[in-house]
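Novice: need coordinates for the following:
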Amino acid sequence: MGSRRDYYRDPDAPEPNSLKPGASALVVDGSGRVLMQRRGDSGNWSLPGGIMEVGETLSECAIRETREETGLDIEIAGLLGIYTDPEHVIAYEDGEVRQEFAVVYYGRVTGGQITVSHESTSVKFLSLGELESLPVHPTVRLRLQHHTGFRGTPYLG
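Specialist: Have a look, this model is predicted:
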């Protein structure tokens, strides 16, 4: 897997040359902890998710990526928000510079067991308090804040 660098509200960020729809799942356990994975490429804790493939819906993408990255099977339980901030770009070593395009669904575990994938170094349910002191990208923190303050209306940004 190639390395990546996230730029967020950085005037020195490279110009985006790519836009790909992606989906993530925010999955909460019975204790209110959020399913997170520690990314192998950046070391940051993040929600499971990835890029939509031809032939699948965006919600199917969130389900597939969660299974691939965490070992857990989920069903879609709602929509946290749509995140398309042009000030968040991700540069890859192959020259692709992608503008953020992520839809974050709420997911509910239906089966499976936690397994670490080749994309991550750890997968676990973490409390919001635990996450405060861990490396988490600002855009993921924003999603966690929206989850904490969720009032039934998805974030549209």
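Novice: please count neighbours and contacts with C-alpha atoms only from this point.
Specialist: Fine.
Novice: check contacts around the residue sitting nearest the centre point of the chain.
Specialist: By Cα atoms, centre = their mean, the chain has its centre lying nearest to L47, at 3.6 Å. Applying Cα atoms under 8 Å, 6 or more residues apart in numbering, we find L47 in contact with 24-26, 35-37, 140.
Novice: residues near the nearest residue in space to V28 that is not next to it in sequence, how many?
Specialist: Of all residues beyond its chain neighbours, the one nearest V28 is V34 (4.6 Å), with distances taken as Cα to Cα, 6 or more residues apart in numbering. By the criterion of other Cα atoms under 10 Å, V34 has 22 neighbours.
Novice: following up with a second sequence; could you model it the same way so I can compare the two?
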Amino acid sequence: MATPDFIRTLRADAGHQLLWLPGVTAIVFDDAGRVLLGRRADNGKWSVIGGIPDPGEQPAACAVREVFEETAVRCVAERVVLVEALEQVTYPNADVCQFMDITIRCRAVGGEPRVNDDESLEVAWFPLDGLPDLHETGLFRIKQAMAEGPTWFDRG
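Specialist: Presented below is the predicted three-dimensional model:
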């Protein structure tokens, strides 16, 4: 994911120290029950769609924006399915971040999936029984988005 300008500004003062940042993940389903995934340009792996909200941007608006920016698919946010603090990440340049992720279930309402920015190598719909190799966090988010239960959060 491209680093937003506001984070570059923070890094100018904070250096490489830990930044606690918001993150939004969008689990997008189409009318056939398929899920939208992107193959990331930074590591070549398939992933759910997500990004960092702009300052003042609401999580649902961020989810809709990120999906369109990365895939050209238009969607509507339906509900929050998961809130979770993720593990710290140290990037190759030594920057350290930890994200508070809000995962939102979304429904596609238009557009055909295509690579729409420089963050993805491929984007596509996948049936739930034919998912590519995904990180366990992505699989968990998809599972939670399929469930009709309440929002999941770590009670620890």
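Novice: which residues touch the residue nearest to V28 of structure 1?
Specialist: 26-28, 125-128.
Novice: by neighbour count, which of these wins?
Specialist: Busiest of these [other Cα under 10 Å] is L26, holding 26 neighbours.
Novice: distance of that one from G50 of structure 1?
Specialist: Distance check for L26 of structure 1 against G50 of structure 1: by Cα to Cα, to the nearest Å, it reads 13 Å.
Novice: which helices and strands does the longest strand seen in structure 2 pack with?
Specialist: Assignment by DSSP state E gives strand 96-110 as the longest strand of structure 2. Where contact means 3 or more Cα pairs under 8 Å, 6 or more residues apart in numbering; DSSP states H and E, strand 96-110 of structure 2 is packed against strand 19-29, helix 59-71, strand 74-85, strand 89-90, helix 136-146.
Novice: list the helices and strands the second one packs on?
Specialist: Under the contact criterion of 3+ Cα pairs under 8 Å, 6+ apart, the helices and strands touching helix 59-71 of structure 2 comprise strand 19-29, strand 49-51, strand 74-85, strand 96-110.
Novice: for D133 of structure 2, find the nearest of those strands.
Specialist: strand 49-51 (14.8 Å; Cα to Cα).
Novice: residues in structure 1 matched by the closest one, start to end?
Specialist: Under TM-score structural alignment, strand 49-51 of structure 2 corresponds to residues 48-50 of structure 1.
Novice: contact partners of that stretch?
Specialist: Under Cα under 8 Å, 6+ apart, the answer for stretch 48-50 of structure 1 is 22-26, 35-37, 61-62, 65-66, 69-70.
Novice: between these, which sits nearest E96 of structure 1?
Specialist: Of those, the one sitting nearest to E96 of structure 1 (Cα to Cα) turns out to be G22, at 15.3 Å.
Novice: burial count for that closest one?
Specialist: The number of residues packed near G22 of structure 1 is 21, by other Cα under 10 Å.
Novice: distance check, it against R108 of structure 1.
Specialist: Computed as Cα to Cα, the G22 of structure 1 to R108 of structure 1 distance reads 19 Å.
Novice: ok, now S46 of structure 1?
Specialist: Distance, S46 of structure 1 to R108 of structure 1, using Cα to Cα: 17 Å.
Novice: which of these two has more residues huddled nearby?
Specialist: Between S46 of structure 1 and R108, counted using other Cα under 10 Å, the more crowded position is S46 (23 against 19).
Novice: the more buried one contacts L134, doesn't it?
Specialist: No. S46 of structure 1 is beyond contact range of L134, at 10.5 Å (criterion: Cα atoms under 8 Å).
Novice: quick one: what's aligned to V81 of structure 2 in structure 1?
Specialist: Per TM-score structural alignment, V81 of structure 2 is aligned with L80.
Novice: hmm, what's the outermost residue in structure 2?
Specialist: When distances are taken from the C-alpha mean of structure 2, D13 lies farthest, 26.7 Å away, according to Cα atoms, centre = their mean.
Novice: who's in contact with the helix or strand containing that residue?
Specialist: Under the criterion of DSSP states H and E, D13 of structure 2 resides in helix 5-14. Helix 5-14 of structure 2 has contacts (Cα under 8 Å, 6+ apart) with P55.
Novice: let's see 10 Å
Specialist: The contact list for helix 5-14 of structure 2 (Cα atoms under 10 Å, 6 or more residues apart in numbering) reads 15-19, 21, 52, 54-55, 95.
Novice: what is the nearest of the residues you listed to D154 of structure 2?
Specialist: L21 (17.9 Å).
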